[in-house]
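Undergrad: sequence and predicted structure, then a few things I'm wondering about:
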Amino acid sequence: MNAYQIILGQVEDRRAAALMHEGRLHDLLIDPRGDTPAIGAVFRAVCDRPVKGQGGMFLKLGDGQTGWHRNAKGLIPGQELLVQVTGHAEAGKALPVTDRVLFKSRYCIITPEAPGLNVARSLKDEDERDRLLEIAHDALPEDRGTTGVILRSAANGAAAEDIEADLSETWLVATQVLADPGHGPEHLLDGPDAHTLAWRDWPEADVSEDWDTVLDQLEALRSPEVRAGAATFYIEPTRALIAVDVNTPEGGPAGGLKANLALARDLPRQLRLRGLGGQIVLDLAPMPKKDRRGFEGALRTAFRDDPIETSLIGWTPLGHFELTRRRERRPLETLL
């Protein structure tokens, strides 16, 4: 029996999707307000002005929008290039973009300027890898130039006709965008909305449109307070960082360690659901220094399967633990 369920719905007039695991909210996607480009949107950009000392370049994206390319080595003002939105930007700031454009679908990723036909490393079965490669050879043109293809792990065991259709459609979109003959800054391809992302990136599961079943858990995310057994922790965004405070009524070293381990297990899910990233500081419950390694191991294990890049930085002189997380999502408080 599949423990996952996907629920599709709307928040106001915007698409939303919730991934439930054994009745608990596991992941959440909500489209932003207005015409803000989604992550994955592709633009023909024009280099505007470099920023000395940072190695970056501001880009014109069209429609009054500005992009920020953090690695501008070799780029000059006026040069045109294809870029893809990689994250969200705070009001008044430039959209983070990259010139390593990828066209991603459920079963494949089209990789311009990275030729070759490959299968995800996580797929170990050699017979299945050979099957997928044969399907791709049949579905794609023989001459692919400098454009490559990666077959994702989701293709494992999928029907050949479904993989062929996905490959053909994604290849067509990629070639059309790459061959666009226009000039000047222009929005060429929309990023995926919440429903498309749910289909693309979440595991196969029963789909429901009973959004009311999500509302109570969604409402709970408005509060900074999270209860995990006897422990309580508070997740509070500030302008500079995300502060996480851990409390427990259980006294002694054992109670502190227990509360901190409860935080470690649930922190990736809470940050994911709340759309939080950047610098994160954990003010943990008191525990002996000898237990720090065990806490770090639990935290590392918890983040291992999280889809958003997170780096564990380490301990501060005051005994706080720091980490950084890529800002791939908009904060839930702004979406609601």
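TA: Everything's here; your move. Residues are numbered from 1 along each chain as shown.
Undergrad: drop to CA atoms for contacts and neighbour counts, all remaining ones
TA: Will do.
Undergrad: hey, which helix is longest across this protein?
TA: Ordering each helix of the chain by length in residues (DSSP state H) puts helix 252-274 first.
Undergrad: ok, and what's touching that one?
TA: 26-28, 221, 228-233, 246-250, 277, 284-288, 291, 295, 298-299, 302-303, 306, 308, 331-333 (CA atoms under 8 Å, 6 or more residues apart in numbering).
Undergrad: so which of the residues you listed are in helices?
TA: 295, 298, 299, 302, 303, 332, 333.
Undergrad: would you turn those into JSON lines with neighbour count?
TA: Output for the ones in helices among the contacts of helix 252-274, formatted as JSON lines (neighbours: other CA atoms under 10 Å):
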{"residue": "295", "neighbour count": "20"}
{"residue": "298", "neighbour count": "18"}
{"residue": "299", "neighbour count": "21"}
{"residue": "302", "neighbour count": "17"}
{"residue": "303", "neighbour count": "20"}
{"residue": "332", "neighbour count": "20"}
{"residue": "333", "neighbour count": "12"}
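Undergrad: use this one as the comparison:
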Amino acid sequence: MSSEILVNIGPQETRVALVQAGAAQEVHVQRASRHGLTGNIYKGSVQRVLPGMQAAFVEVGLERTAFLHVADMLPPPVNGESLPAVTQLLHESQQVLVQVIKDPIGSKGARLTTLLSIPSRYLVLLPHEPHVGVSARLEDEAERARLKGILEELQQRLAPQFGVIARTAADGVEPAALEADLAFLLRLWQAVSTQARGAKPGTLVHGDLPLAMRTLRDLMGTDVERIRIDNAEEYHNVKQFAQSFVPQAAGRIELYEGSAPIFDLYGVEDDIDRALQRKVELKSGGHLVIDQTEAMTTIDVNTGAYTGHRNLEETVLKTNLEAAQAIARQLRLRNLGGIIILDFIDMAEADHRGQVLRALERALADDPARTQIYPFSPLGLVEMTRKRTRESLGHILCEPCPTCAGGGTLKTIETVCHEITREVQRTARQFEAKGFLVLAAPAVVQKLMDEQSADLAMLETTLNRPIRLQAEAAYTRETFDVVPL
């Protein structure tokens, strides 16, 4: 499937969209005030060791201390071997060279590893794991064997103490290009290790590439027809980078000089707006409802206005098959990760459930993030996981609503009126006041004066003290004050 990469450069923000078949599939955002941290290497200092969690908190100069688990310090154990105690590996105030493998998300700090990896166009260098591997996304066995043979020879000759992994982009690449790539990585690691030796704890030792160049490195495949950039300076920078590191892509980089904003092409701007909403409309008339929490994401499938032409089972199957395609795209577009629960419409036939699962697997096949899908549960739910390394699009572009504090709902006006009544009674017991002044939002005051006026008069009689109401335009619905007079 042919695709394009659109790069939009703003004064303090860079946005990149991967477009396939005329629709945005991925959107990446980097702001000057908030860079992604994944891939960055820091000189850290161990602040606290947690034996019960087999982990430690490490200070690397970020807003929150980062998290380092013992499993991210050693290669996977073999033959059922257990991991050593974290106290055997770390102690407080110890200095460690660490790399961010997950950006801070919500209230959680960044996740770290001491198993460093430095990527280039075709290869990944592993300074502390001397082995040779090939990306699992390369499925052709003959090509896997060819690449492994080339890398084993290069490793033994140039980097016997390092590990090397061939990336997906290495498919079909000549040995000379792979050797040049490895030589570049070795020079880069030499510079990183030299800087790390003299760095103080809490220092960034090596940062990943800027977003536009990182996209060129990570997303540029043989199916990408062109990269369009709407800023002349960035265009020249990316072009120069490509000529040095991705020469076969240099001819596909273009300066976009159209009159319309670049993200208006293919409706990318509209796709971003829709990706921030809970409800996703399906062409059939059905819809998805996507709810993201810190623990997991749930996606509910509904038939909506679609009723089909034959029977209910046909309607359900058609909607679920369309939903599987839409879910795969939304997960990638919104960059949703972690645990994901899919609530498809109930299907009576096992064959239909199998069709929906297979459709979901096919739709996720091109997703660069690793996914794991499980069969339908007894409750009719599909559980899946998607590897999460950076914050979702919603977390980058949005913040919790100051009115509802991120809850998504507000108390009704009637509920607030009852709370005010109880607060007046509570204040009357605490203070010897001649009366009470209630400050509340205009809509709440109006309700108290109209529908709740009889109850308010009864309360004044019970307390034998007047209650005065005052509307405050600056108050939100749930905000009020009861002032003793």
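TA: Thanks, I have the structure now. What you see is a predicted model, and the numbers here were worked out from it, not measured in a lab.
Undergrad: quick revisit: quick check: the farthest pair among the ones in helices among the contacts of helix 252-274 of the first structure?
TA: 295 and 333 (29.2 Å; CA to CA).
Undergrad: picking up where we left off before, is it possible to mark the buried ones in the contacts of helix 252-274 of the first structure?
TA: Using 16 or more other CA atoms under 10 Å as the burial test, the contacts of helix 252-274 of the first structure include 26-28, 221, 231-233, 246-248, 277, 284-287, 295, 298-299, 302-303, 308, 331-332 as buried.
Undergrad: wait, residue 278 of the second structure sits on residue 291?
TA: Yes. Counting by CA atoms under 8 Å, residue 278 of the second structure touches residue 291, with 6.4 Å between them.
Undergrad: in terms of helices and strands, where is the nearest residue to residue 42 of the first structure once chain neighbours are set aside?
TA: Spatial nearest neighbour of residue 42 of the first structure, excluding adjacent residues (CA to CA, 6 or more residues apart in numbering): residue 84 at 4.5 Å. Taking DSSP states H and E as the criterion, residue 84 of the first structure maps to strand 80-85.
Undergrad: so what does that strand touch, helix or strand wise?
TA: Helices and strands touching strand 80-85 of the first structure, as assessed by 3 or more CA pairs under 8 Å, 6 or more residues apart in numbering; DSSP states H and E, comprise strand 42-51, strand 95-98.
Undergrad: tell me where the stretch 1-150 of the second structure has strands.
TA: Along the stretch 1-150 of the second structure, the segments classed as strands by DSSP state E, counting those that start in this stretch run 3-9, 13-20, 23-31, 41-50, 55-59, 66-69, 95-102, 111-113, 118-119, 123-126, 132-134.
Undergrad: wait, which of these is closest to residue 192 of the second structure?
TA: When the strands of the stretch 1-150 of the second structure are compared for distance to residue 192 of the second structure using CA to CA, the nearest one is strand 41-50, at 8.7 Å.
Undergrad: just the buried residues of the closest one, please?
TA: 41, 42, 43, 44, 45, 46, 47, 48, 49.
Undergrad: again with stretch 17-28 of the second structure
TA: 17, 18, 19, 20, 23, 24, 25, 26, 27, 28.
Undergrad: now those as TSV including distance to residue 423 of the second structure?
TA: Formatted as TSV, these follow (distance: CA to CA, whole Å):
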residue	distance to residue 423 of the second structure
17	52
18	55
19	56
20	58
23	54
24	52
25	52
26	50
27	48
28	48
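Undergrad: what is the nearest of those residues to residue 71 of the second structure?
TA: Among the buried residues of stretch 17-28 of the second structure, and counting by CA to CA, the member closest to residue 71 of the second structure is residue 28, at 29.0 Å.
Undergrad: report the contact partners of the closest one.
TA: 15, 16, 17, 211, 393.
Undergrad: aligned to the fourth one, what sits in the first structure?
TA: Meaning residue 211 of the second structure. Applying TM-score structural alignment, one finds that residue 211 of the second structure aligns to residue 194 in the first structure.
Undergrad: thought its match was touching residue 19?
TA: No. Applying CA under 8 Å as the test, residue 194 of the first structure and residue 19 come out as separate, 11.3 Å apart.
Undergrad: that older thread, now do the same for the residue nearest to residue 42 of the first structure: its match in the second structure.
TA: Residue 84 of the first structure maps onto residue 99 in the second structure, by TM-score structural alignment.
Undergrad: again, but for residue 295 of the first structure
TA: So residue 295 of the first structure corresponds to residue 356, using TM-score structural alignment.
Undergrad: nearest residue to that match in space, please, no chain neighbours.
TA: residue 321 (5.5 Å).
Undergrad: for the one you found, the count of nearby residues, please.
TA: 20 (other CA atoms under 10 Å).
Undergrad: off-centre distance for stretch 237-244 of the first structure?
TA: In terms of CA atoms, centre = their mean, to the nearest Å, the centre of stretch 237-244 of the first structure is set 20 Å apart from its chain centre.
Undergrad: same question but for stretch 45-55 of the first structure, I mixed them up
TA: With CA atoms, centre = their mean, you get 26 Å for stretch 45-55 of the first structure.
Undergrad: cool, and stretch 75-87 of the first structure?
TA: Distance, centroid of stretch 75-87 of the first structure to centroid of chain: 21 Å (CA atoms, centre = their mean).
Undergrad: and for stretch 108-116 of the first structure?
TA: Per CA atoms, centre = their mean, the centroid offset for stretch 108-116 of the first structure relative to its chain is 20 Å.
Undergrad: coming back round to it: could you dump the contacts of residue 28 of the second structure into JSON lines with distance to residue 144 of the second structure added?
TA: Output for the contacts of residue 28 of the second structure, formatted as JSON lines (distance: CA to CA, whole Å):
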{"residue": "15", "distance to residue 144 of the second structure": "34"}
{"residue": "16", "distance to residue 144 of the second structure": "31"}
{"residue": "17", "distance to residue 144 of the second structure": "30"}
{"residue": "211", "distance to residue 144 of the second structure": "29"}
{"residue": "393", "distance to residue 144 of the second structure": "34"}
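Undergrad: which of the residues you listed line up with contacts in the first structure?
TA: Contacts conserved in the first structure for the contacts of residue 28 of the second structure, counting by both residues aligned by TM-score structural alignment, their matches' CA atoms under 8 Å: 15, 16, 17, 211.
Undergrad: give the contact list for the last one.
TA: This means residue 211 of the second structure. Residue 211 of the second structure neighbours (CA under 8 Å, 6+ apart): 14, 15, 16, 28, 29, 30.
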